[in-house]
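Undergrad: Fold the following for me, if possible:
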Amino acid sequence: MGKTIVFANQKGGVGKTTTAVNVGSYIAAEGKKVLLVDFDPQGNLSSSVGCNNKQDGIYEVITDKRNIEDVIVKTDQEGLFIVTSNLNLSGATIELVDMEGREFILKKALESVKDNFDYILIDCPPSLGVLTLNGFVASDYVIVPLQCEFFALEGFITMLFQTVKRIQQTVNKKLKIAGIVFTMYDSRTRLSNEVIHKVKSTFASHPEILFQTIIPRNIRLTEAPSHGVPINLYDNSCVGAKSYYKLALEVIDRV
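TA: All right, here's what the predicted structure looks like:
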């Protein structure tokens, strides 16, 4: 049975989608079969692998308009597939509010294909709304990208533990934190190093919660999505690519 991982952080712009697509692509490059699920109405994960937001995707699946098997798209990376998002998903938050068992909609949608993939990676919106809740419920593990900036740190630890604990106590007892990954690290700034030091100090008794790999700021990482390919297909030799390759190996080892 495949392992499902949700990438989540209540703050936007922390490298969540970049981490999901590049970890997924490198895991696929290691010979695993990977399904990306774009569960963010912005559809950035979809565009990161060259898919537009005009085709049927996860919204049509969760509203019973399409079967998930029929909307899975093969990407340019061998072994990497995606269920896209489109603008219709932005209305799902309202549509799901009064729906019975609304937090289990995504989990049910993925059940028929979970055995077909080694990994399913879910990218959620930068919020703790009903879509992200669905991502938590559908997953075995959560990976939390953390930008090396002060405002990214504010409220982060409270969000991480309180949210995951609440999910574990209510709707998904098996959910585990796979780890926190530092992103957008700039070794030239004191702030980046202070954020890492503070988080490491906070988790001094549980150092295993932090991934060893730190993702640096890298212009090639920001360029790759505009070309519709993961970083390994855009510039496999850049420092950002090498970092995500190491992170992907860590993820495989942990989950």
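Undergrad: CA only for contacts and neighbour counts going forward, please
TA: OK.
Undergrad: ok, residue 139 - contacts?
TA: Applying Cα atoms under 8 Å, 6 or more residues apart in numbering, we find residue 139 in contact with 3, 4, 5, 6, 107, 175.
Undergrad: Quick check: ChimeraX command selecting the buried ones in the residues you listed.
TA: Buried subset of the contacts of residue 139, written as a ChimeraX selection, criterion 16 or more other Cα atoms under 10 Å:
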select :3,4,5,6,107,175
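Undergrad: Kindly present the contacts of residue 139 as CSV, with separate columns for distance to residue 35.
TA: Shown next, in CSV, are those (distance: Cα to Cα, whole Å):
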residue, distance to residue 35
3, 10
4, 9
5, 10
6, 12
107, 14
175, 19
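Undergrad: Keep only those of the contacts of residue 139 that are in strands.
TA: 3, 4, 5, 6 (DSSP state E).
Undergrad: Look up how far residue 124 lies from the last one.
TA: Translated: residue 6. Here residue 6 is placed at a distance of 7 Å from residue 124 (Cα to Cα, to the nearest Å).
Undergrad: just the first one next, same as before
TA: In this structure, residue 3 and residue 124 are separated by 17 Å, where distance is defined by Cα to Cα.
Undergrad: still on that earlier bit, now render the ones in strands among the contacts of residue 139 as TSV, adding distance to residue 194.
TA: Shown next, in TSV, are those (distance: Cα to Cα, whole Å):
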residue	distance to residue 194
3	34
4	32
5	28
6	27
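Undergrad: And this one, please, so the two structures can be compared:
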Amino acid sequence: MSKTITFSASKGGVGKTTMTFNFASYLIRQGYKVLLIDSDYQGNLSSTYESYTNQNTLYDVFTGGLAKIRQLNPQLGLIPASPHLDELEGTLQSKNNKNFMMMMWLQDHLEEIKDYDYILIDTHPEFGTLTKNMIAVSDYVVVPLEPSEYGFIQSKQQFDLRMKEFRDDAVDIRTRASLIEAKVLYLANRVKHNTRSSHEFGQMIDQIDNLVAVLNEREVFNSSTMLKTPVFDLEQTKRNPKTLQQINAAYQQLLESVK
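TA: All right, here's what the predicted structure looks like:
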């Protein structure tokens, strides 16, 4: 049975897409098969694989069209985003099952997804209907945190509150149990060395029980998305064994947390 992990955040620019892209590469290197789902209408993850399109996309899951998995290589598949995804918030408001349409699609396509070990989902930085659909199908939600007052304290508080409201609202009326089973994990991202904010951030994150890994600020992550190349394949990473070791260790910690 696949494990589904959604990468989500209350604000943009925290490295969510970069993390999804490179964690997928890490999993493939460990021998796993990965399905990516891009639910951000900006389509950055899809563009990284040159698959941002209007044809057979995630949009079709919600509109009765024909969504297709694009098999990018033997270990990697993708359901790409569509620029029309931003229209769904208004389109789906009248549907009683609006937060569970992705769940139903996956249930109806078990044969197509059964061979994937992990499903990784990138989301738009908000907590709307589309993101709720992705969280509803997830085993884990990974939330990147940054070492700044807004990026850490306020973002975490906002996400925790919205997640609680979603859990409380989405209940089975017969059992009163929440239909949202995803466990929330936090990952400290873009942590800089020897700065006041990072030292303070380090003290605060020590108090978070569900913090799973720390990724330091490194130029190779920016190069990775710009060059559309996993960080592990970049020459600048290969030339620095210490950097490669630290990145591998962080992703290994994340993997151990979602097995």
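Undergrad: which SS state does residue 81 of the first structure fall under?
TA: Per DSSP: H, G, I helix; E, B strand; the rest coil, the secondary structure class of residue 81 of the first structure is strand.
Undergrad: Pull the contacting residues for the alignment partner in the second structure of it.
TA: Applying TM-score structural alignment, one finds that residue 81 of the first structure aligns to residue 77 in the second structure. Contacts here follow Cα under 8 Å, 6+ apart; on that basis residue 77 of the second structure touches 34, 35, 36, 69, 70, 71.
Undergrad: circling back to that earlier point, shared neighbours of residue 6 and residue 124 of the first structure, anything?
TA: residue 135.
Undergrad: which stretches of the stretch 151-255 of the first structure form strands?
TA: Applying DSSP state E, counting those that start in this stretch to the stretch 151-255 of the first structure gives strands spanning 176-183.
Undergrad: okay, now the aligned residue in the first structure for residue 257 of the second structure: neighbour count?
TA: Using TM-score structural alignment, the partner of residue 257 of the second structure in the first structure is residue 254. Residues near residue 254 of the first structure, counting by other Cα atoms under 10 Å, number 12.
Undergrad: what's the closest non-adjacent residue to whatever residue of the first structure lines up with residue 187 of the second structure?
TA: Mapped onto the first structure by TM-score structural alignment, residue 187 of the second structure lines up with residue 181. Closest residue to residue 181 of the first structure apart from its sequence neighbours, by Cα to Cα, 6 or more residues apart in numbering: residue 145 at 4.8 Å.
Undergrad: secondary structure class for the one you found?
TA: Classification of residue 145 of the first structure by three-state DSSP places it in strand.
Undergrad: Contact partners for it?
TA: By Cα under 8 Å, 6+ apart, the residues touching residue 145 of the first structure are 7, 8, 9, 14, 15, 16, 19, 180, 181, 182, 183.
Undergrad: Kindly report the same for residue 58 of the second structure.
TA: Contact partners of residue 58 of the second structure, counting by Cα under 8 Å, 6+ apart, are 37, 38, 39, 67, 79, 80, 81, 82, 85.
Undergrad: give me every residue that touches the residue nearest the centre of the first structure.
TA: Centroid check for the first structure by Cα atoms, centre = their mean gives residue 7 as the closest residue, at 2.8 Å. Counting by Cα under 8 Å, 6+ apart, residue 7 of the first structure touches 16, 17, 20, 121, 122, 123, 124, 142, 143, 144, 145.
Undergrad: Give me the subset of the residues you listed lying in strands.
TA: Checking the contacts of residue 7 of the first structure against DSSP E, those in strands are 121, 122, 123, 142, 143, 144, 145.
Undergrad: Count the neighbours of residue 155 of the first structure for me.
TA: Number of residues near residue 155 of the first structure (other Cα under 10 Å) recorded here: 11.
Undergrad: Quick check: the aligned residue for it in the second structure?
TA: With TM-score structural alignment as the criterion, the equivalent of residue 155 of the first structure in the second structure is residue 154.
Undergrad: Next one: that match relative to residue 105 of the second structure, how far apart?
TA: Residue 154 of the second structure is 34 Å from residue 105 of the second structure, by Cα to Cα.
Undergrad: Same check on residue 220 of the second structure?
TA: Per Cα to Cα, residue 220 of the second structure is found 36 Å from residue 105 of the second structure.
Undergrad: and those two? which has more neighbours close in?
TA: residue 220 (18 against 13).
Undergrad: Now do the contacts for residue 65 of the second structure.
TA: 56, 59.
Undergrad: Am I right that it is in a helix?
TA: No. Assessed with three-state DSSP, residue 65 of the second structure is coil; it does not lie in a helix.
Undergrad: give the contact list for residue 231 of the first structure.
TA: 22, 220, 221, 224, 240, 241.
Undergrad: Number of residues surrounding the equivalent of residue 97 of the second structure over in the first structure?
TA: Structural alignment (TM-score structural alignment) places residue 97 of the second structure against residue 101 in the first structure. Applying other Cα under 10 Å, we find 9 residues neighbouring residue 101 of the first structure.
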